[in-house]
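K.L.:
Sequence below, structure please.
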Amino acid sequence: MTRITTPFDATSTAADVVAGLDLSGRHALVTGGAAGIGLETARALAGAGSAVTLAVRDTGAGRTAARYIAESTGNDRVQVRELDLADLRSVRALVARWDEPLHVLVNNAGIMASPEAYTAQGWELQLATNHLGHFALALGLHDALAAADDARVVAVSSSGHGNAPVDFDDLFFDRRPYDAGIAYGQSKTANVLFAVEAHRRWAGDGITTNALMPGGVWTGLQQHWDAATLEATKAQVPATDASGMGVKTPEQGAATSVLLATWPGLRGMGGRYFEDCHEAEVVDQVRDGLHGVCGYALDPEAAERLWAVSTSLVTDAD
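P.N.:
The predicted structure is shown next:
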């Protein structure tokens, strides 16, 4: 299978990707759209004419973001809905209120390297937030996506998937010591496996699903890092170049998400993992901490198994 390349690279911004596209008549939902990469993803989509819904935990921050998007793009079709991905009641409430076709779902929100914590269902918080909540959301919105023309589902993963495959024998660290980095890696691998299986199941419904690594971007995602280490790292790492080595701005970090959500050349081409606006190379180990996708994240058998496990978990949960 030939790897997909595009005219863009690691220095491209989300606005560059949508330049010349007319998204009027389309509607996108972006989780975590109040800040960082999610905000810039939503702003680029709105700038190209799409209606945008920001699905966020903090609706006050969401309303501030919506005003900024409307003022900076001239598009006032921006709304806010409350969504806590770690609370299935919140996910189900959003799904129950959605009553129109959905053209783009960007599963962007996430947490990283958080202290050990569990949801009301006993699910480890990073897997619950980064994968299971988004899985339940996508599953619930399937019919809305199928009702749209050329619907896109975008799963924001990370090179952190290289930290760990999904441990089907101990998803929630019941039998092994909790490790924040391993938990994050497992959740990001799950994002890619979701894209693989969702595309296999839903491509016939006109839904294209892909996963991506946005690149290194300084956002609130690093809130659990040691403060001194974070500041020292920020001082040492240069801005990105075309090869993707270095730190991106949020606008550059949003480019690959927006590419998967909008680029006409990707219609019907799914189940893949992208970085720096190109499909990534399959590797045994992630290179330089940023590049390549591990084969286990694309394994169709693991993807099918994760779908079955996830379906059982979100269906049976109170």
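K.L.:
C-alpha only now, for contacts and for neighbours.
P.N.:
OK.
K.L.:
so where do the helices sit in this protein?
P.N.:
For the chain, the helices defined by DSSP state H cover 14-18, 36-47, 59-73, 88-97, 125-127, 133-140, 142-146, 180-202, 227-236, 250-253, 255-262, 300-316.
K.L.:
of all the ones you listed, which lies closest to Val283?
P.N.:
Proximity to Val283 (CA to CA) singles out helix 180-202 among these, at 13.8 Å.
K.L.:
Neighbours of Pro165, how many?
P.N.:
Close neighbours of Pro165, defined as other CA atoms under 10 Å, add up to 21.
K.L.:
that older thread, between the helices of the chain, which one is closest to Met213.
P.N.:
The closest of these to Met213 is helix 255-262. By CA to CA, the value is 7.7 Å.
K.L.:
and Tyr296, how far is that from Ala151?
P.N.:
26 Å (CA to CA, to the nearest Å).
K.L.:
okay, those two: which has more neighbours?
P.N.:
A direct count of neighbours by other CA under 10 Å for Tyr296 and Ala151 places Ala151 higher, at 28 against 21.
K.L.:
ok, now how distant is that one from Leu145?
P.N.:
6 Å.
K.L.:
joint contacts of those two?
P.N.:
When contacts are counted by CA atoms under 8 Å, 6 or more residues apart in numbering, Ala151 and Leu145 are jointly contacted by 102-104, 207.
K.L.:
from the chain's centre, how far out does stretch 265-279 sit?
P.N.:
The chain centroid and the centroid of stretch 265-279 are separated by 13 Å, computed with CA atoms, centre = their mean, to the nearest Å.
K.L.:
Report the contact partners of the residue nearest in space to the middle of the chain.
P.N.:
In the chain, the C-alpha nearest the mean C-alpha coordinate belongs to Val156, at 2.2 Å (CA atoms, centre = their mean). Contacts for Val156 were tallied using CA under 8 Å, 6+ apart; they are 106-108, 191, 211-214, 257.
K.L.:
And the buried ones among those residues, selectable in PyMOL?
P.N.:
Of those, the buried ones go into a single PyMOL selection, burial set by 16 or more other CA atoms under 10 Å:
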select buried, resi 106+107+108+191+211+212+213+214+257
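K.L.:
Return the member of the contacts of Val156 nearest to Ala93.
P.N.:
Nearest to Ala93 among those is Asn107, at 16.9 Å by CA to CA.
K.L.:
what's the distance between that closest one and Gly62?
P.N.:
Asn107 sits at a distance of 16 Å from Gly62 (criterion: CA to CA).
K.L.:
Here is the second sequence; please produce its structure so I can put it next to the first one:
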Amino acid sequence: MAARTFGADSTALDVVDRLDLTGKSAIVTGASSGIGVETARALASAGASVTLAVRDTAAGERTAADLRASTGNLDIRVAEVDLADLVSVRAFAEHWSGPLHFLINNAGIMHAPETRSVAGWEMHMAVNHLGHFALATQLLPALTEAHTARIVSVSSSGHASSGIRFDDMFFQRGTYDAGLAYGQSKTANVLFAVEAAKRWATYGITAAAVMPGGIWTNLQRYWDPAVLADMKRRYPTKTTAQGAATSVYVATRAHLEPGGPAYFEDCHPARVVGQITDGIHGVLPHALDPATAQHLWDVSAELVSAELARAHYTL
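P.N.:
From the prediction side, this is the model:
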């Protein structure tokens, strides 16, 4: 039988068609809205046990009820996690038991006004990268227990706007720029996947980042309405079900290996480009650089350890 192919029009349910994930467990962060819901729906429909890791548990419970009804899978639960608060992240990880086969780092914020986390970190970097970094590292025993775990980090073509600002990562000296803050955090998502795939290969863990495509959800709530309307006219649009397809594809079907493709779009590896000319397709070299990935990992580990120590925890 020929291998199945998927593309920009594929939905998350298309990707899991004929797959049996019974006995597999998944965590999807930010799973109470947007593509997180459809990612969870697809994994649950294939039989996986799915945990919706959300900040708003009431919204999470409404989503869980919908997913149980639409998939017939009753093994869907809701757990609270605030990625901007590492004590919350640590508590979530401490309550997890058993192997973890799929960790979908889906939650995120975009172009938000300047705000800071409990640790004083700029909020895009705190939520989009450092919170997920802490979650993954603290769930390492569960990922290792699965033997063939996969980590999916939801990035964006927005990574093109900024590399990692190691000299002022949290905009403590320079003028705050929401676009740069978001771009830096999306670059960090890719670099995390690059380093995790290398560092954790011996544990059977693979990782990659994804660009969902142009999906208009609550994520763009901070955008100027005129800019948002113009973007909707100029760029191709996906449904949330189509936007979730690449996350589910990377979690369940993509060939992943250390040094292999680390950034996927439209259910296939993206081309490395010098610039993203259409606003959507391609990945820039700065997001794939292994030396930068290693350095960011080391900086992130130090920041997370220091914050947990401050909160009377140890990593």
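K.L.:
what's the TM-score for these two chains?
P.N.:
The TM-score (TM-score structural alignment, normalised by the length of structure 2) is 0.94; 305 aligned residues with a CA RMSD of 1.4 Å.
K.L.:
coming back round to it: which ones among the shared contacts of Ala151 and Leu145 of structure 1 map onto strands?
P.N.:
If you go by DSSP state E, the shared contacts of Ala151 and Leu145 of structure 1 have 104, 207 in strands.
K.L.:
Which residue, other than its chain neighbours, is closest to the counterpart of Gly110 of structure 1 in structure 2?
P.N.:
Using TM-score structural alignment, the partner of Gly110 of structure 1 in structure 2 is Gly108. Leaving out its chain neighbours, the residue that sits closest to Gly108 of structure 2 by CA to CA, 6 or more residues apart in numbering is Asn128, at 5.0 Å.
K.L.:
Tell me the residue in structure 1 aligned with that neighbour.
P.N.:
Under the alignment (TM-score structural alignment), Asn128 of structure 2 pairs with Asn130 of structure 1.
K.L.:
just Leu140 of structure 2 next, same as before
P.N.:
Structural correspondence for Leu140 of structure 2 with respect to structure 1 (TM-score structural alignment): His142.
K.L.:
same thing with Phe6 of structure 2?
P.N.:
Residue pairing (TM-score structural alignment): Phe6 of structure 2 is matched to Phe8 of structure 1.
K.L.:
Roughly how far does that match sit from Ser24 of structure 1?
P.N.:
Separation of Phe8 of structure 1 from Ser24 of structure 1 (CA to CA): 23 Å.
K.L.:
Which one's more surrounded, these two?
P.N.:
Between Phe8 of structure 1 and Ser24, counting by other CA under 10 Å, Phe8 is the more crowded of the two (17 against 13).
K.L.:
Not counting residues beside it along the chain, what's closest to the more buried one?
P.N.:
Cys277 (5.8 Å).
K.L.:
Could you report the separation of Asp266 of structure 2 from Asp167 of structure 2?
P.N.:
Counting by CA to CA - Asp266 of structure 2 and Asp167 of structure 2 are separated by 34 Å.
K.L.:
which of those two has more neighbours?
P.N.:
Legend: neighbour count by other CA under 10 Å for Asp266 of structure 2 and Asp167, higher for Asp266 (23 against 10).
K.L.:
corresponding residue for the more buried one in structure 1?
P.N.:
Using TM-score structural alignment, the partner of Asp266 of structure 2 in structure 1 is Asp276.
K.L.:
wait, its match sits on Gly215?
P.N.:
Yes - counting by CA atoms under 8 Å, Gly215 is a contact partner of Asp276 of structure 1 at 7.0 Å.
K.L.:
Quick one: map Asn191 of structure 1 onto structure 2.
P.N.:
Asn191 of structure 1 maps onto Asn189 in structure 2, with residues paired by TM-score structural alignment.
K.L.:
Tell me the buried residues in stretch 82-99 of structure 2?
P.N.:
Those would be 82-90, 92-93, 99, for stretch 82-99 of structure 2 by 16+ other CA under 10 Å.
K.L.:
Just give me the closest of those to Lys238 of structure 2.
P.N.:
The closest of the buried residues of stretch 82-99 of structure 2 to Lys238 of structure 2 turns out to be Leu83 (CA to CA; 26.7 Å).
K.L.:
counterpart of the closest one in structure 1?
P.N.:
Alignment note (TM-score structural alignment): Leu83 of structure 2 maps to Leu85 of structure 1.
K.L.:
Leaving out sequence neighbours, find the closest residue to its match.
P.N.:
For Leu85 of structure 1, ignoring the flanking residues on the chain, the nearest one in space by CA to CA, 6+ apart is Gly133 at 4.5 Å.
K.L.:
Surely the one you found and Ser90 touch.
P.N.:
No - Gly133 of structure 1 is beyond contact range of Ser90, at 9.4 Å (criterion: CA under 8 Å).
K.L.:
State the distance from Asp226 of structure 1 to Ala164 of structure 1.
P.N.:
22 Å.
K.L.:
so how many other residues sit close to the match of Asn128 of structure 2?
P.N.:
By the criterion of other CA under 10 Å, Asn130 of structure 1 has 27 neighbours.
K.L.:
Contacts only, for Leu266 of structure 1.
P.N.:
Neighbouring residues of Leu266 of structure 1 by CA under 8 Å, 6+ apart: Leu260.
K.L.:
Show me what it lines up with in structure 2.
P.N.:
Residue correspondence to structure 2 (TM-score structural alignment): Leu266 of structure 1 is matched to His255.
K.L.:
what lines up against Ala53 of structure 2 once you look at structure 1?
P.N.:
Match for Ala53 of structure 2 (TM-score structural alignment): Ala55.
K.L.:
Can you get me a residue count around that match?
P.N.:
Ala55 of structure 1 sits with 28 neighbouring residues when counted by other CA under 10 Å.
K.L.:
for Leu313 of structure 1, same thing?
P.N.:
The local packing of Leu313 of structure 1 (other CA under 10 Å) involves 15 other residues.
K.L.:
Now do the contacts for the aligned residue in structure 2 for Val154 of structure 1.
P.N.:
Residue pairing (TM-score structural alignment): Val154 of structure 1 is matched to Val152 of structure 2. When contacts are counted by CA under 8 Å, 6+ apart, Val152 of structure 2 touches 102-106, 193, 207-210, 247, 250-251.
K.L.:
quick one: Asp55 of structure 2 and Ala84 touch, right?
P.N.:
You called it Asp, but residue 55 of structure 2 is Arg. No - between Arg55 of structure 2 and Ala84 there is no contact, the gap being 9.8 Å when judged by CA under 8 Å.
K.L.:
Which residues are in contact with the residue nearest to Phe8 of structure 1?
P.N.:
Applying CA under 8 Å, 6+ apart, the residues contacting Cys277 of structure 1 are 5-6, 8-10, 255-256, 259.
K.L.:
Switch these over to JSON lines; also include distance to Ala180 of structure 1.
P.N.:
Shown next, in JSON lines, are these (distance: CA to CA, whole Å):
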{"residue": "Thr5", "distance to Ala180 of structure 1": "33"}
{"residue": "Thr6", "distance to Ala180 of structure 1": "35"}
{"residue": "Phe8", "distance to Ala180 of structure 1": "33"}
{"residue": "Asp9", "distance to Ala180 of structure 1": "31"}
{"residue": "Ala10", "distance to Ala180 of structure 1": "28"}
{"residue": "Ala255", "distance to Ala180 of structure 1": "28"}
{"residue": "Thr256", "distance to Ala180 of structure 1": "26"}
{"residue": "Leu259", "distance to Ala180 of structure 1": "30"}
